[in-house]
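Colleague: got a predicted model here, sequence first, then my questions.
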Amino acid sequence: MRPPFDPELEAALVRRRDEVVRALEAHEIVGLRDRSTTPAAVEEAAAGRFRTSVLTAVRDGRPGVEVVLLRPAEAAGPVPWLLHLHGGGLVTGTAWDDVVPLLDLAADAGCAIASVGYRLAPEHPYPAALHDAETALTWLVAHAGELGLDPARVVVEGISAGGGLAAALALLVRDTGGPALAGQLLTCPMLDDRNDSGSARQMAGHGAWDRTANATAWRAYLGDAVGGADVPAHAAPARASDLSGLPPAFLDVGSAETFRDEVVDYARLLWRGGGAAELHVWPGGFHGFDYFEPTATLSRQAREARRRWVHRLLARTAPAVAPRIVEGQR
């Protein structure tokens, strides 16, 4: 037995069945890459609200990394920003993917978006994607002043594989003393290469991105090491035994998806490590439901929960404003 889908979302699964990625085999990866979002689609959605630029982040000894920066058009000073890591199972996607759904959140919170075009597996297995994310973060923080970004108010964010990569980046910079993060926003994150949770088995063959697709993606990223005893937490964050010292986290996941149990377990580990974590399990949600069907009631509720969390986080990290002294009050 599996949990039921939300009726509104189930209707979308049926109506748009040809767009659903449920099972994925290795030979299908190249074809899936043809479905990436175009730059024109992002620029059209951002027009009038954001100024868009394409940058190259560099670090000694590593390849340059494409970063698409969307900065609020009317912002005067340094702004907080989302370091966005796109989804796609670590095997597909570009820096332009999953950006359009973020624009309303960023505009509402007064944030910029810096989206990272990390290298993809299987051509570039672990740790290529993580190194690219780290390069982008480090370079952007170093150049924050000239880019109009606040180096102390960066939230690493991602959906699906990008959510897992965001969690891995938070672990990496904690362990190496890299740039400090204000928060981590993890939407249905892909965290566990072992792919054997109760929800992974329960949802096999159902919804979106099932256990077969997940196995294909992890094998592309980790090769023969997948599922073994030596996979590091920087590759699969669910392997971490210590989640202390991490920035506040927001995690959400559907009740009817492969990643449900690993996301719930990750939140539990964050709490055990003394961290701040807000967890939402959306009843009847399948993997990536609010990106797939954004007008559904449950999708709107999920986006609103993220919006509120971002506002609370940024309010807590806002720079102090010196009191204004009025003549005669000295």
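Modeller: Yep, that arrived.
Colleague: from here on, contacts and neighbour counts on C-alpha atoms
Modeller: Will do.
Colleague: and Val154, which of the three is it?
Modeller: State at Val154, reduced to three classes by DSSP: H, G, I helix; E, B strand; the rest coil: strand.
Colleague: right, and it touches Gly183 too?
Modeller: Yes: if you go by CA atoms under 8 Å, Val154 and Gly183 touch, sitting 7.1 Å apart.
Colleague: between the two, who's got more neighbours?
Modeller: Ranked by neighbour count (other CA atoms under 10 Å), Val154 and Gly183 place Val154 first, with 27 against 24.
Colleague: for comparison:
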Amino acid sequence: MRSSHTFDPELAAALAMMPEVDITDLPAARAAQARQLAAALALSDSSGVDVGELLVPGPPGAPDVMLRVYRPRCRPRGTDPLPVVYGIHGGGFVLGSPDVDHDWNLLLCRELEVLVVSVDYRLAPEHPFPAALEDCYAGLCALTEHAAALGVRADRIALWGDSAGAGLAAALTLLCRDRGGPAVCFQHLCSPALDDRLETPSARLFTDTPVWNRHNARLSWDAYLGSDVRATAAVPAYAAPARATAGALTGLPPAYISVMEFDPLRDEGVDYAHALTSASVPTRIRMLPGTFHGAWAVEHAAVIRNATDEAIDVLGTALGRR
């Protein structure tokens, strides 16, 4: 389905080449994504970056967690410790792997000369909440515990996430604070999925937007939480950070939140930014005009190029690279 919303002209022109996303048939959606990612990876340029994988202990009683590690070749191990971007991919809690953000992670690694680590967390519905969050936490703990061996600065770790990954990043900052875990210095949230209730104006309005819409959002939360749990009082803030009270947000690291104009998740991102600000957490928010969820994929569009430059600058500043 293609909507009639007033998209940025460059994005609108690209829509015909963008596949529809429908997670009603999840095996089919996963197979389609795997084909698309395989084609994209074949064209990736990894020059200047060493890419490897690290298997670390998972949560108690759970499998090990794979971390994909991107190290700038210009900063070999043994030189000054590197700041870290700890990335969490999107996919509605039910799709994806580190392959989703592979090109973005390569770009961050090259541009900022930092270590980029992408966590391969378990997916719902096979592994519902809190599996994904606990995997992300276990990976981050392992990273900081072995900071010296990996040549990284445990005091300079920024979280980055997109969509469901941004929701997990927001939840991870809460978990790290409450457990006395790794000290996250910054949270960068792109189009975050934060609210299972789907009651905001944008969640109610955008039923026909490309890539992501109210239908997909509902299915993703049902898979992650259980259809009998979603939108009930039983959902904790660790699952849906929008449920955190202002008092529960104090002491979190500074945040940058970007949202897309025509996205069912738009208003929950805006609301979360306001809640963080009310809790005295330094927060910046940016709405990208004429955009829709997943518009990051249209890399040639000016609005996306500008947003990419700003995202790199924001992360670089947070990590002392600007």
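Modeller: Sure thing, it's come through. What you see is a predicted model, and the numbers here were worked out from it, not measured in a lab.
Colleague: and the TM-score between them?
Modeller: For these two chains in superposition, a TM-score of 0.91 is obtained (TM-score structural alignment, normalised by the length of structure 2); 310 aligned residues with a CA RMSD of 2.0 Å.
Colleague: could you pull out the helices for structure 2?
Modeller: Remark: helices assigned in structure 2 by DSSP state H are 9-14, 26-41, 102-112, 131-145, 147-150, 164-179, 201-205, 214-225, 266-278, 302-318.
Colleague: so can I have JSON lines of those showing distance to Val259 of structure 2 and mean neighbour count?
Modeller: Converted to JSON lines, these look like this (distance: least, CA to CA, whole Å; neighbours: other CA atoms under 10 Å):
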{"stretch": "helix 9-14", "distance to Val259 of structure 2": "15", "mean neighbour count": "16"}
{"stretch": "helix 26-41", "distance to Val259 of structure 2": "23", "mean neighbour count": "14"}
{"stretch": "helix 102-112", "distance to Val259 of structure 2": "18", "mean neighbour count": "21"}
{"stretch": "helix 131-145", "distance to Val259 of structure 2": "22", "mean neighbour count": "22"}
{"stretch": "helix 147-150", "distance to Val259 of structure 2": "32", "mean neighbour count": "14"}
{"stretch": "helix 164-179", "distance to Val259 of structure 2": "11", "mean neighbour count": "23"}
{"stretch": "helix 201-205", "distance to Val259 of structure 2": "11", "mean neighbour count": "17"}
{"stretch": "helix 214-225", "distance to Val259 of structure 2": "15", "mean neighbour count": "22"}
{"stretch": "helix 266-278", "distance to Val259 of structure 2": "5", "mean neighbour count": "21"}
{"stretch": "helix 302-318", "distance to Val259 of structure 2": "11", "mean neighbour count": "17"}
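Colleague: which one of those lies closest to Glu20 of structure 2?
Modeller: Glu20 of structure 2 lies closest to helix 26-41 among the helices of structure 2, at 9.6 Å (CA to CA).
Colleague: which helices and strands sit right next to that closest one?
Modeller: Using 3 or more CA pairs under 8 Å, 6 or more residues apart in numbering; DSSP states H and E, no helix or strand is in contact with helix 26-41 of structure 2.
Colleague: got the angle for that helix vs helix 214-225?
Modeller: 100 degrees (axes from the mean of the first three to the mean of the last three CA atoms, to 10 degrees).
Colleague: run through who's touching helix 26-41 of structure 2.
Modeller: Val21, Asp22, Ile23, Val94, Leu95, Gly96, Asp99, Val100, His102 (CA atoms under 8 Å, 6 or more residues apart in numbering).
Colleague: now do the contacts for the aligned residue in structure 1 for the fourth one.
Modeller: Okay, so that is Val94 of structure 2. Counting by TM-score structural alignment, Val94 of structure 2 lines up with Val91 in structure 1. Val91 of structure 1 makes contact with Ile29, Leu120, Ala121, Pro122, Ala217, Ala220, Tyr221 under the criterion CA under 8 Å, 6+ apart.
Colleague: what do you get for Val226 of structure 1?
Modeller: Asp193, Arg194, Trp218, Arg219.
Colleague: pull the contacting residues for the second one.
Modeller: Contacts for Arg194 of structure 1 (CA under 8 Å, 6+ apart) come out as Val226, Gly227, Gly228.
Colleague: quick one: the last one from Arg16 of structure 1, how far?
Modeller: Counting by CA to CA, to the nearest Å, the gap between Gly228 of structure 1 and Arg16 of structure 1 amounts to 37 Å.
Colleague: also Ala229 of structure 1?
Modeller: Counting by CA to CA - Ala229 of structure 1 and Arg16 of structure 1 are separated by 39 Å.
Colleague: neighbour-wise, which of those two wins?
Modeller: Arg16 (12 against 9).
Colleague: corresponding residue for Glu262 of structure 1 in structure 2?
Modeller: By TM-score structural alignment, Glu262 of structure 1 lines up with Glu268.
Colleague: touching, its match and Thr200? I think so.
Modeller: Yes: the criterion here is CA under 8 Å, and Glu268 of structure 2 meets it with Thr200 at 6.7 Å.
Colleague: alright, that wraps it up for me.
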